[in-house]
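Peer 1: Build me a model:
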Amino acid sequence: MFKLFKVVLAVLLAFATLFAKEPDGNKKYDIDISRMSGTMVYGQVYQMVMYPSKYLGKHIKMKGIFSSYYDEELKRRFYGCVIADALACCSQGLAFELAKPRKYPEQYPAEGDAIVVEGDFDYEKDEGGSGFPIIRNAEMQTEK
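Peer 2: Predicted coordinates for the structure are as follows:
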């Protein structure tokens, strides 16, 4: 009888872990760059830039420096999270697009402020046939 109880308990615990949900407020990320070392960050972002199709739709979290750029030809402002490598010599960045647009510059951090961005990885093609990775449906917070 005791063995049967152990078996039933083990099966119930296995099912409980399979169907357990994350508590609200603890979001899951497919890739959390914010917790990686500088060397790992460089390698991960390089992979995302070079092989974007492997990352399409993945939920990404990253930490870096806020940057923006206005493209005169496209009449469009781009926002980026610049991530430094271990030696801070080979910075890379990923563009992001907020889920809830804000007014620039009033509702954005200052250039160079530390930020945390999370959102869904996508790839935007331009008219010339090339393109760039972009984090869509993003949420951005300044880091204190």
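
Peer 1: switch to C-alpha atoms for all contacts and neighbour counts from now on
Peer 2: Will do.

Peer 1: Please list all residues in contact with the residue most central in space within the chain.
Peer 2: The chain has residue 60 as the residue nearest its centroid, 2.6 Å off, counting by C-alpha atoms, centre = their mean. Listed by C-alpha atoms under 8 Å, 6 or more residues apart in numbering, the contact partners of residue 60 are 29, 30, 31, 32, 33, 118, 119, 120, 121, 135.

Peer 1: Next step: those residues restricted to strands.
Peer 2: Among the contacts of residue 60, the residues falling in strands (DSSP state E) are 31, 32, 118, 119, 120, 121, 135.

Peer 1: re earlier: take the contacts of residue 60 and lay them out in TSV including distance to residue 76 and neighbour count.
Peer 2: Listed next are these as TSV, based on distance: C-alpha to C-alpha, whole Å; neighbours: other C-alpha atoms under 10 Å:
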residue	distance to residue 76	neighbour count
29	29	14
30	29	12
31	28	17
32	28	15
33	27	21
118	21	25
119	20	23
120	20	21
121	20	26
135	16	28
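
Peer 1: just these now: which is nearest residue 109?
Peer 2: When the contacts of residue 60 are compared for distance to residue 109 (C-alpha to C-alpha), residue 118 wins out at 15.8 Å.

Peer 1: want to put them side by side, so please do this one too:
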Amino acid sequence: MKKLQKWLILFVGILLITGCRDNASSNKKVNNGKSVNDVLEKQTKAEEQKEQTEEKDKKKESTDTSENTETEDVDYDLTEMNSDMVYATVYQMMMEPEQYEGKTIRIDGNYYISKDEATGNTYHFCVIKDALACCAQGLEFVRKNEEELSDEDYPEQETEIIVQGTFETYKEPNDETLYCRITDADMQIKK
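Peer 2: Next up, the predicted model:
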């Protein structure tokens, strides 16, 4: 029993001695890593710079395009933009359609058709695929004199086309969803 008491006293003594030593070295906190706020701030600044660059590119491309097409007045020519700008522009059209309302748009992509069995309506689309083919986006279009056209006046599905017309939004009867499309459109098969 006395041996046990000696070991217990020795253990408690060592514990007290080590617990009372100077903590100067343990108070030095090493934080070489970045805080969450630093990382978020850096990413936010990078994103803002990217958006500013994209806006400048869009303005420059829009200016370049208008200089190249003397007879045509196109506000947004997506056929002249790189894939990132096309994706960003179409995404922006979907998110803030009021900014594009009434603007002349030119896009190129693959032709697709869809028929709504419930309403009997037929919808025509130009689907724009990105370089990785993961994030395809598209716009519905309505050609000039649509009522006078038949199925033979349209190409086969997945044919590459160019569509130019006026951007507008609309709602279907009994549906509160806001849809976007290009109206009074000219469609050409891409060569």
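
Peer 1: before we move on, back to that, please identify which of the ones in strands among the contacts of residue 60 of structure 1 is nearest to residue 142 of structure 1.
Peer 2: Within those, proximity to residue 142 of structure 1 (C-alpha to C-alpha) peaks at residue 118, which comes in at 11.9 Å.

Peer 1: So the closest one sits against residue 141, correct?
Peer 2: No - using C-alpha atoms under 8 Å, residue 118 of structure 1 is not in contact with residue 141, being 9.1 Å away.

Peer 1: mind checking how far the alignment partner in structure 2 of residue 92 of structure 1 is from residue 58 of structure 2?
Peer 2: Applying TM-score structural alignment, one finds that residue 92 of structure 1 aligns to residue 137 in structure 2. Distance, residue 137 of structure 2 to residue 58 of structure 2, using C-alpha to C-alpha, to the nearest Å: 18 Å.

Peer 1: cool, residue 112 of structure 2 as well?
Peer 2: 27 Å.

Peer 1: Next: residue 127 of structure 2.
Peer 2: 21 Å.

Peer 1: what's around residue 127 of structure 1, how many residues?
Peer 2: 6 (other C-alpha atoms under 10 Å).

Peer 1: And the one 10 residues further on, by the same measure?
Peer 2: Residues contacting residue 137 of structure 1 under the criterion other C-alpha under 10 Å number 18.

Peer 1: residues in contact with it?
Peer 2: Listed by C-alpha under 8 Å, 6+ apart, the contact set of residue 137 of structure 1 reads 97, 98, 99, 100, 119, 120.

Peer 1: Next: residue 76 of structure 1.
Peer 2: Residues near residue 76 of structure 1 by C-alpha under 8 Å, 6+ apart: residue 70.

Peer 1: for residue 44 of structure 1, what are its contacts?
Peer 2: Counting by C-alpha under 8 Å, 6+ apart, residue 44 of structure 1 makes contact with residue 33.

Peer 1: From the contacts of residue 137 of structure 1, pick the one nearest residue 25 of structure 1.
Peer 2: Closest to residue 25 of structure 1 out of those is residue 119 (14.8 Å), distances taken as C-alpha to C-alpha.

Peer 1: For the aligned partner of residue 66 of structure 1 in structure 2, what is the enclosing helix or strand?
Peer 2: Alignment note: residue 66 of structure 1 maps to residue 111 in structure 2; criterion TM-score structural alignment. Secondary structure assignment for residue 111 of structure 2, by DSSP states H and E: strand 104-115.

Peer 1: can you check residue 66 of structure 2 too?
Peer 2: According to DSSP H and E, residue 66 of structure 2 maps onto helix 36-68.

Peer 1: which parts of stretch 88-97 of structure 2 are buried?
Peer 2: Across stretch 88-97 of structure 2, burial judged by 16 or more other C-alpha atoms under 10 Å covers 89, 90, 93, 94, 97.

Peer 1: what does it correspond to over in structure 1?
Peer 2: Going by TM-score structural alignment: stretch 88-97 of structure 2 matches residues 43-52.

Peer 1: Burial check on residue 80 of structure 1, number of neighbours?
Peer 2: 21.

Peer 1: ok, now which ones touch the residue mapped onto it from structure 2?
Peer 2: Correspondence of residue 80 of structure 1 to structure 2, assessed by TM-score structural alignment: residue 125. By C-alpha under 8 Å, 6+ apart, residue 125 of structure 2 lies in contact with 110, 111, 112, 113, 138, 139, 140, 141.

Peer 1: A strand includes residue 125 of structure 2, no?
Peer 2: Yes - assessed with DSSP: H, G, I helix; E, B strand; the rest coil, residue 125 of structure 2 lies in a strand.

Peer 1: how far away is it from residue 183 of structure 2?
Peer 2: Relative to residue 183 of structure 2, and taking C-alpha to C-alpha, residue 125 of structure 2 is found at 12 Å.
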